[in-house]
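K.L.:
Here is a sequence with its predicted model. Questions after.
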Amino acid sequence: MSACSFSNPIKIRGVDDVINCIDSRGKINGRAGIIWWLALGGLFLDAFSNSALSAGLNPMTRNLNLSATEVALLTSFSSWVAILFNPIGGWIADRWGRVPPLIIAKIMAVIGALLVMSSSSFSTIIIGRFFVGVSYGMDFAVAMAMLAEFTPVKLKSRLNTWQGVWYVAVCLNLALALMFYSWDVGDAIWRYSIAVTALCGLIVLYFQFRYLVESPVWLARKSRLSEAVIAMNKIYGDNFILAPKSEQKPVIGQAEKGARNVLLIFRGVYLPRTILASTVQICQSIQYFGVGWYLPVISAAMFGKNFVYATLCSLFFNVFGIVGGFLSPAIGRRLGLRRSSAIGFAVAFLVLLTLGLFSDSMPLWASLLVPALFILCHSGGPGANGKSLSSLSFRSELRAGANGVVGALGAIGAALGLFIFPVFRDLYGLQTTFLIMSAVPLFASIVCFAIPWDPTRTTIQPDNEPGAPQFAPPQSSYPESMAPESNRSTK
């Protein structure tokens, strides 16, 4: 990969020049850093929205007199909606750009939060959760794709930072719940948490609308090179100029629009990557939303019904999620995304097995540390890696669509976890539910050990790599003057 000097004007001839200039940067700073953290800000909002309901679930259940089935439907409904809007968000992002669906997602999040906050019935909450599901589904598919396109190749494991941001949002919600409890608001405490979600949504919407810039990589891959140069100048300074028409390199191997584009991820070298990313995403979603999301409820069952004690225990567990989430980039660099997922799933299996067999007889210190170990290994490994794997395994014009498909599969896992836990707990009890759930990380660990692909352990990058399925003729059929863009390589 040729170095890209930023001291003199740089001539942009094609998408490979855009990619090389981004990869040449040693860090993500300036406007690029603002955009990077604003994309993560949307994921913070998704986590905040989900955990706001989790923190106030017991008071809401009492306040609205909800049955176990209604609780299961209410908590899982946004994930069922996200199944549809993950691929829709990815399709919009691959066709019209990364920024429009991100803005739409924030508007949907604010509408959903306002509806839930002001609702007085189960049906109104369900409508509000529909809008939350639209936001959640669209945002994750697009934000991770955008983060991948703003991240230099040597820093690509930093995509896992989103997991630490997720747990910061969860812990902030739990801390706010304790503050609202001190106001003596009773079982209406959940309304205050949702109100803060609406406020956060408005703040993120304002800053994303003001500061986001379209991905130059996506623009260049769409043959909109002049717009890509404008975007590069906005992001990195006025150092880029458009090459004369005679020097511009055409985009080779660009996929067709529509379903045929998305179907490429199920062909050739992409198929095992899709299987790996989908397995990690589905199974981590089931184990998190079937166990981690219900930690306030689990804490109440293990340590008593007192709201303060249960919330403090849940906060203690989730602090380990912050530690694991922000360590996950370093863990990914050292072990690779695949191995760290496999090991994380294996530990999660042992933890759930232990809780299923001994949670009623463990000493207090073990009752605190064992669930904390579950959250630590989940956030440090598979919790972060499912979305990072799908974001790093496919070329630019497939990336958001692939994230949408894999995200939809993950949303199925989330919906199953959210729905299964309260129903199974009601039918079989907490310990048996832990034992049933332990089968999920066991299966995922086996798959991760079996499939060798890891985007952090290869010098071949997805953009126009040899052997990748594409609709254009094979690379060898082009004259040298029209050779495809150079492959990105790790340093």
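P.N.:
Yep, that arrived. Residues are numbered from 1 along each chain as shown.
K.L.:
Only C-alpha atoms from now on, for both contacts and neighbour counts.
P.N.:
Will do.
K.L.:
For the stretch 351-491 of the chain, which segments are assigned as strands?
P.N.:
Read by DSSP state E, counting those that start in this stretch, the stretch 351-491 of the chain holds no strands at all.
K.L.:
And the helices in it, which stretches?
P.N.:
364-380, 382-392, 396-428, 430-437, 439-450 (DSSP state H, counting those that start in this stretch).
K.L.:
packing partners for the shortest one?
P.N.:
Contacting helix 430-437 under the criterion 3 or more Cα pairs under 8 Å, 6 or more residues apart in numbering; DSSP states H and E are the following elements: helix 337-358, helix 396-428.
K.L.:
6 Å instead?
P.N.:
helix 337-358 (3 or more Cα pairs under 6 Å, 6 or more residues apart in numbering; DSSP states H and E).
K.L.:
Same question for the second one.
P.N.:
The helices and strands touching helix 382-392, judged by 3+ Cα pairs under 6 Å, 6+ apart, are helix 270-290.
K.L.:
go with 8 Å
P.N.:
Using 3+ Cα pairs under 8 Å, 6+ apart: helix 382-392 touches helix 122-149, helix 162-182, helix 270-290, helix 337-358, helix 396-428.
K.L.:
got the contact list for the second one?
P.N.:
This points to helix 162-182. 40, 43-45, 47-48, 51-52, 55-56, 189-190, 192-193, 308, 311-312, 314-315, 318-319, 321-326, 328, 379, 383-384 (Cα atoms under 8 Å, 6 or more residues apart in numbering).
K.L.:
hang on, the earlier thing: can I get the helices and strands packed on helix 382-392 in TSV with mean neighbour count?
P.N.:
Putting the helices and strands packed on helix 382-392 into TSV (neighbours: other Cα atoms under 10 Å) gives the following:
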stretch	mean neighbour count
helix 122-149	26
helix 162-182	22
helix 270-290	25
helix 337-358	23
helix 396-428	26
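K.L.:
now these as a markdown table including distance to W365?
P.N.:
Shown next, in a markdown table, are these (distance: least, Cα to Cα, whole Å):
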| stretch | distance to W365 |
| --- | --- |
| helix 122-149 | 36 |
| helix 162-182 | 21 |
| helix 270-290 | 22 |
| helix 337-358 | 13 |
| helix 396-428 | 24 |
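K.L.:
so A301 is in which element?
P.N.:
Using DSSP states H and E, A301 sits in helix 295-303.
K.L.:
before we move on, what about I241?
P.N.:
With DSSP H and E as the test, I241 turns up in strand 240-242.
K.L.:
Name the residues that touch that strand?
P.N.:
Against strand 240-242 from outside (Cα under 8 Å, 6+ apart): 9-13, 225-226, 229, 232-233.
K.L.:
Farthest pair within the residues you listed?
P.N.:
With Cα to Cα as the measure, no two of the contacts of strand 240-242 lie farther apart than P9 and L225, at 16.0 Å.
K.L.:
These two: which has the busier surroundings?
P.N.:
L225 (25 against 12; other Cα atoms under 10 Å).
K.L.:
Below is structure B, check it against A:
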Amino acid sequence: MSTVTLSPSAREVATADTSHQSSPAVIRSAQDVSRLVNAGAKPGSHARIVIAIALGGVFLDAYDLTSLAYGIKDIARQFALSPVQVGFVASAITFGAILGAAVGGYLTDRIGRYRVFMADMLFFVVAAIAAGLAPNAWVLGGARFLMGFGVGLDLPVAMAFLAEFSRVSGKGNKAAAVAAWCPAWYAATSVCYLLILSLYALLPPAHLGWLWRLTLAFGAVPALVIIAVRSRYISESPVWAANQGDLEGAARILKRTYGIDTVVERDATPVRAPRAATWRNYAVLFNATYRRRTVLAAVIGAASSFGYNAVIFGLPVIIASFLQQGPLTTIVASLALNLLFAFVGGLIGVRTAHSIGAWKMTLFGVALQFVALIGLASIGKPAAPVYVGLAILLLGAYLFGQGFGPGSHSMTYASLSYPTSLRGIGVGLNQTLVRAASTVSLFLFPVLAAALGTKVFWVIALAPLTSLLTLLAIRWEPSGYDVDSEDYADVVAQKAA
């Protein structure tokens, strides 16, 4: 049987059409595996299914973070909580996510993507059921903390799957795959509000106090579905496996998931990536190569999380209290805003990732958010219906800018600023900072909203302004860039030395 030796040019192989490959490719190193992945999977392969399952994990993250939003007022009333206690219950999930992200990022690089993903789904099942049955605020807070730990574990591994099972350039590239986390997130948020709306219509008025419990417990259902299907389609990242020196394992994954036939050169000496997984890799994120990328990703992620969590978690409060609307209008408006603005914006972020790029779309998005928040702060509590409508449109504009801008591309920067050897750690650090910002936001919003009323929008507006200024100072475009080539360039340099 004849064989085809891979070209040494990453760009040439990345643009090669592997769908017409008629003979197996020879694998001599992890770089060869990376080039095959970057070129894209064969039609009909399982790569897209792996991406879909990874997005299912993101769906769970978003659902669990959102599911408490509408019921927080009922919880406060049922458990007689003060605004500070409400802040603690609301932010418990992000406290867990901080710890989970720090640990999950390291474990994703250390023991692999597959094992971490297998484990974190169990957190969602146990925590969702415990939260739905919570007899008091302490148990509820503990269950939400456990749920947050699962969220923190999941996001680094989900982003690794999205980045490492997609091509480097063209339509559907790595940036588009990672950006798809955003519409998946908003789809989950919309499903959450749709479920709340359905339960609100079905439950007798005397039993509406159960609404928040049923909403939280439902989070176990999609987690169980993912657990049921994951073993059939999910496998380890071929690039991660190759970086560990397991070229045979990487070849099997390429065949199973990518539909690509490969032959491992028997006398090839497996060469690992230049970095083993270690806690010291956190320091590498701030070396001369990655420092500016790390700062940019951290600012976009943290600022986006602070503003978004205040708005999306506070949306029922904003509509019900600031805009003085009833429960049904609050639920319907929250659902409509997510579907019509946030979800659509997220789809646009995915579609434009390969053509316009992450930097421009993020810049446009945070600029729109800043304008929208200044408008909301200026309107205050609207008295006339026309101002109520304008305020809702401004909320929609904020969510639309979030969708195609920092919502889509905060993860693009966090995931694609680093090669495979650093990706788990990079996303883990980013998510630790992001969840810290979420914790501050979720804790402060009930307190600031009670003290400042609509003036709280002036405070929230500082978040997109910070992102805007940082983007103008650091112009880094990750879309279409083969960041793994940096790892293999180090390997070549080490061999030459």
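P.N.:
Yes, it's here. Note that the coordinates shown come from a computational prediction; the quantities given were computed from them, not determined experimentally.
K.L.:
Got a TM-score for the two of them?
P.N.:
Superposed pair, TM-score by TM-score structural alignment, normalised by the length of structure 1: 0.91. Supporting alignment: 471 aligned residues with a Cα RMSD of 2.0 Å.
K.L.:
Could you tell me which of the contacts of helix 162-182 of structure 1 count as buried?
P.N.:
Among the contacts of helix 162-182 of structure 1, the ones that count as buried by 16 or more other Cα atoms under 10 Å are 40, 43-45, 47-48, 51-52, 55-56, 189-190, 192-193, 308, 311-312, 314-315, 318-319, 321-326, 328, 379, 383-384.
K.L.:
Identify those among these that sit within helices.
P.N.:
40, 43-45, 47-48, 51-52, 55, 189-190, 192-193, 308, 311-312, 314-315, 318-319, 321-326, 328, 379, 383-384 (DSSP state H).
K.L.:
Please say which position in structure 2 F130 of structure 1 maps to.
P.N.:
Counting by TM-score structural alignment, F130 of structure 1 corresponds to F145 in structure 2.
K.L.:
typo on my end, A32 of structure 1
P.N.:
By TM-score structural alignment, A32 of structure 1 lines up with A47.
K.L.:
In contact with that match, which residues?
P.N.:
Neighbours of A47 of structure 2 in contact, by Cα under 8 Å, 6+ apart: 41, 165-166, 257-258.
K.L.:
For those residues, give me TSV that also has secondary structure and distance to S441 of structure 2.
P.N.:
Output for these, formatted as TSV (DSSP: H, G, I helix; E, B strand; the rest coil; distance: Cα to Cα, whole Å):
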residue	secondary structure	distance to S441 of structure 2
A41	coil	41
F165	coil	33
S166	coil	34
T257	helix	40
Y258	helix	41
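K.L.:
Now compare those residues and name the two farthest from each other.
P.N.:
Pairwise over these, using Cα to Cα, the maximum falls at S166 and T257, 11.3 Å.
K.L.:
Need the contact partners of stretch 13-31 of structure 2.
P.N.:
Contacts of stretch 13-31 of structure 2 (Cα under 8 Å, 6+ apart): 1-7, 33, 35-36, 38-43, 167-169, 239, 242-243, 245, 247, 251, 260-265, 268-273, 485, 488.
K.L.:
Equivalent analysis for stretch 60-78 of structure 2, please.
P.N.:
With contacts defined as Cα under 8 Å, 6+ apart, stretch 60-78 of structure 2 is touched by 81-82, 86, 90, 93, 124, 128, 147, 151, 154-155, 185-186, 188-189, 191-192, 209, 211-212, 215-216, 219, 222-223, 312-316, 331.
K.L.:
For the aligned residue in structure 1 for S467 of structure 2, grab the count of nearby residues.
P.N.:
Taking TM-score structural alignment, the alignment pairs S467 of structure 2 with A444 from structure 1. The local packing of A444 of structure 1 (other Cα under 10 Å) involves 25 other residues.
K.L.:
who touches A444 of structure 1 in this structure?
P.N.:
279-280, 283, 342, 345.
K.L.:
So how do I select the buried members of the contacts of stretch 13-31 of structure 2 in PyMOL?
P.N.:
Selecting only the buried entries of these in PyMOL, with 16+ other Cα under 10 Å as the criterion:
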select buried, resi 6+33+35+36+38+39+40+41+42+167+168+169+239+242+243+245+247+251+260+261+262+263+264+270+271+272+273+485+488
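K.L.:
quick one on the thing from earlier: the helix holding A301 of structure 1: average distance to aligned residues in structure 2?
P.N.:
Mean deviation of helix 295-303 of structure 1 from its aligned counterpart in structure 2 after superposition (mean Cα distance after the TM-score superposition for structure 1): 1.8 Å.
K.L.:
helices or strands next to that helix in the packing?
P.N.:
Partner elements for helix 295-303 of structure 1 (3+ Cα pairs under 8 Å, 6+ apart): helix 307-335.
K.L.:
now the angle from the helix it packs on to helix 295-303?
P.N.:
120 degrees (axes from the mean of the first three to the mean of the last three Cα atoms, to 10 degrees).
K.L.:
got the angle for helix 307-335 of structure 1 vs helix 337-358?
P.N.:
Helix 307-335 of structure 1 and helix 337-358 are oriented at 150 degrees to each other (the same axes, to 10 degrees).
K.L.:
element containing the equivalent of F117 of structure 2 over in structure 1?
P.N.:
Applying TM-score structural alignment, one finds that F117 of structure 2 aligns to L102 in structure 1. According to DSSP H and E, L102 of structure 1 maps onto helix 99-118.
K.L.:
do you know how far the residue nearest the centre of structure 2 is from Q21 of structure 2?
P.N.:
The residue lying closest to the centre of structure 2 (Cα atoms, centre = their mean) is W181, at 5.2 Å. Distance of W181 of structure 2 to Q21 of structure 2, computed by Cα to Cα, to the nearest Å: 31 Å.
K.L.:
swap in G346 of structure 2?
P.N.:
For G346 of structure 2, the distance to Q21 of structure 2 equals 34 Å [Cα to Cα].
K.L.:
sorry, back to before: just the buried ones from the contacts of strand 240-242 of structure 1?
P.N.:
Applying 16+ other Cα under 10 Å to the contacts of strand 240-242 of structure 1 flags 10-13, 225-226, 229, 232 as buried.
K.L.:
whereabouts in structure 1 does stretch 291-311 of structure 2 align?
P.N.:
Aligned by TM-score structural alignment, stretch 291-311 of structure 2 falls on residues 271-291 of structure 1.
K.L.:
Other residues contacting the matching stretch?
P.N.:
265-266, 341, 378, 382-383, 385-387, 389-390, 393, 406-407, 409-421, 437, 440-441, 444, 447-448, 451, 453.
K.L.:
Good, we can wrap up now.
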